[in-house]
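sequence unknown, structure follows:
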């Protein structure tokens, strides 16, 4: 029997890392919902289209094809990777995701893809908007200090940013995500909250699995 695992949470908390690990362990599909917003932002920026040109954005949405193969996102037949993970694209994604028509279009597509078989999805509104009746709903969190430290050690240090600058950027993204009109970031009432601040990756994954396997025969 197919089932859906929804993982929501703020920026830099490790949602994608956890979701990918769970997908491998449970042998189910993985869908990164945030990557679709990043992909749209990437397409707009690459084509020098202003992020407030709503007519052009609507045109791009209608003429963009998304598919998932082996848990990788393809846009118009091209596999996407690090090019959608830059700070510029992240900021662009945060802006375009605040537009109702963008979210409505991508949510519809994400639901369609998610119903193709058992899967784990991560994002900011998976358990509240995309799949409010998901079989397993989680809200992954960690302090902004811890998230900044992880991101700094992973990549931001190479860009010449200091730890405090990274933390300020994360807290601004949190504020924007939680206060936007379209599908703001929030914990679903029936979601299980997992705080990874003082946990290793392995400990966090085991906590997820204890809930999933403890509540089903997965």
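Thanks, I have the structure now. A quick note: this is a predicted structure, and the numbers were derived from the prediction, not measured.

C-alpha from now on. contacts and neighbour counts both.
OK.

what sits up against the longest helix anywhere in the chain?
Looking across the chain with DSSP state H, the single longest helix is helix 163-179. For helix 163-179, the external contacting residues (CA atoms under 8 Å, 6 or more residues apart in numbering) are 10-12, 94, 144-145, 147-149, 151-152, 156-157, 184-186.

closest to residue 35 out of those residues?
Proximity to residue 35 was ranked across these by CA to CA; first place goes to residue 94, at 11.2 Å.

dump the residue contacts of that closest one.
Residue 94 makes contact with 37, 173, 176-177 under the criterion CA under 8 Å, 6+ apart.

go again with 10 Å.
The contact partners of residue 94, by CA atoms under 10 Å, 6 or more residues apart in numbering, come to 34, 37-38, 41, 173, 176-177, 180.

now do the strands in this structure.
Ranges of strands in the chain, per DSSP state E, are 4-8, 29-32, 66-69, 72-75, 78-79, 119-123, 136-141, 192-195.

ok, back up a step: may I see the buried residues of the longest helix of the chain?
Of all the residues in helix 163-179, those buried under the rule 16 or more other CA atoms under 10 Å are 163, 166-167, 170-171, 173-174, 176-178.

give the contact list for the closest residue to residue 75 other than its chain neighbours.
Beyond its immediate neighbours in the sequence, the residue positioned closest to residue 75 (CA to CA, 6 or more residues apart in numbering) is residue 66, lying 4.8 Å away. By CA under 10 Å, 6+ apart, the contact set of residue 66 is 36, 39, 73-79, 106, 109-110, 113.

any idea how far residue 172 is from residue 91?
Counting by CA to CA, to the nearest Å, the gap from residue 172 to residue 91 is 11 Å.

check it against this one:
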């Protein structure tokens, strides 16, 4: 049981680029506070994964919208991951191919519009939510917003460490892929990756995960959002 007492319906928005560590940090903060953690990226990865499986073109907006509408009828998005039509897809959504597909479909406004209501509904009772546009679009009224970042090389190194055991790309290839994804996420027309004006920036390049978590908890306590 959490040692902290939280204000009712506490929402924490955690944004940042790929490889910044936001997923790991979000899980640790959520566990510390006794809140559910929801990774918005899993929704887009599921769409990307389904599109790849069904060979749906990633620039076919009409087909992708139809795919999202089907997904919304069969998806189960919980703290344990994401399932589609009763099958857990979480483990198969971490590949670079799926990540790149997710980044592409996430740039489509009709896709984002369809997913927005689901994300907000799940967050109503309080949660830690991480993604690319949580603080700016999904939960603009979240009581606390953080933007987690790190150098491109450090983010690529972390991603490469996850992939190398599976015979993944070289470190330099991951750096190149990350730069392309960063540019696509920043420059997309709809809900680009952007730090919210009221978000606290944490550069984790030289920080341990527990140090990032402690800094976030300190901010929440000073603001009176949590107390021991």
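The structure has been received and is ready for your questions. Computed from a prediction, not measured in an experiment: that's the story for all the values here.

on that earlier part again, show me which of the contacts of residue 94 of the first structure is closest to residue 215 of the first structure.
Nearest to residue 215 of the first structure, judged by CA to CA, of the contacts of residue 94 of the first structure is residue 34 at 27.3 Å.

need the helices for the first structure, in chain order.
According to DSSP H, the first structure carries its helices in the segments 15-26, 33-46, 54-62, 87-96, 100-114, 144-154, 163-179, 201-214.

pick the most deeply packed of those helices.
Per-residue neighbour counts averaged over each of the helices of the first structure give the maximum for helix 33-46, namely a mean of 21 (mean count of other CA atoms under 10 Å).

next, the mean deviation of that one compared to the second structure.
Superposing on the second structure and averaging over aligned pairs (mean CA distance after the TM-score superposition for the first structure), helix 33-46 of the first structure comes out at 0.7 Å.

in the second structure, what stretch matches that helix?
Using TM-score structural alignment, helix 33-46 of the first structure corresponds to residues 40-53 of the second structure.

residue closest to the middle of the second structure?
In the second structure, the C-alpha closest to the average C-alpha coordinate belongs to residue 131, at a distance of 2.7 Å (CA atoms, centre = their mean).

contact partners for the counterpart of that residue in the first structure?
When the first structure is aligned by TM-score structural alignment, residue 131 of the second structure is paired with residue 123. Taking CA under 10 Å, 6+ apart as the criterion, residue 123 of the first structure is in contact with 6-11, 15-16, 31-35, 130, 139, 185.

now which residue in the first structure aligns to residue 19 of the second structure?
The equivalent of residue 19 of the second structure in the first structure is residue 12 (alignment by TM-score structural alignment).

just give the nearest non-adjacent residue to its match, would you?
Distances taken as CA to CA, 6+ apart place residue 147 nearest to residue 12 of the first structure, at 5.5 Å, with adjacent residues excluded.

correct me, but that neighbour touches residue 14?
Yes - in this structure, residue 147 of the first structure sits in contact with residue 14. The criterion is CA atoms under 10 Å, and the distance is 8.4 Å.

got any residues that touch both of these two?
Where contact means CA under 10 Å, 6+ apart, the residues bridging residue 147 of the first structure and residue 14 through contact with each are 141, 196.

for residue 28 of the second structure, which non-adjacent residue is spatially closest?
In space, not counting the residues next to it along the chain, residue 28 of the second structure is nearest to residue 213; the distance is 7.1 Å by CA to CA, 6+ apart.

dump the residue contacts of that neighbour.
Contact partners of residue 213 of the second structure, counting by CA under 10 Å, 6+ apart, are 24-30, 32.

to which residue of the first structure is it aligned?
Using TM-score structural alignment, residue 213 of the second structure pairs with residue 205 in the first structure.

how close does its match get to residue 132 of the first structure?
Separation of residue 205 of the first structure from residue 132 of the first structure (CA to CA): 22 Å.

map residue 171 of the first structure across to the second structure for me.
Residue 171 of the first structure maps onto residue 179 of the second structure when the alignment is built from TM-score structural alignment.

export the contacts of residue 213 of the second structure to JSON lines and tack on distance to residue 62 of the second structure?
JSON lines is the format used below for these (distance: CA to CA, whole Å):
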{"residue": "24", "distance to residue 62 of the second structure": "34"}
{"residue": "25", "distance to residue 62 of the second structure": "36"}
{"residue": "26", "distance to residue 62 of the second structure": "33"}
{"residue": "27", "distance to residue 62 of the second structure": "34"}
{"residue": "28", "distance to residue 62 of the second structure": "38"}
{"residue": "29", "distance to residue 62 of the second structure": "38"}
{"residue": "30", "distance to residue 62 of the second structure": "36"}
{"residue": "32", "distance to residue 62 of the second structure": "42"}
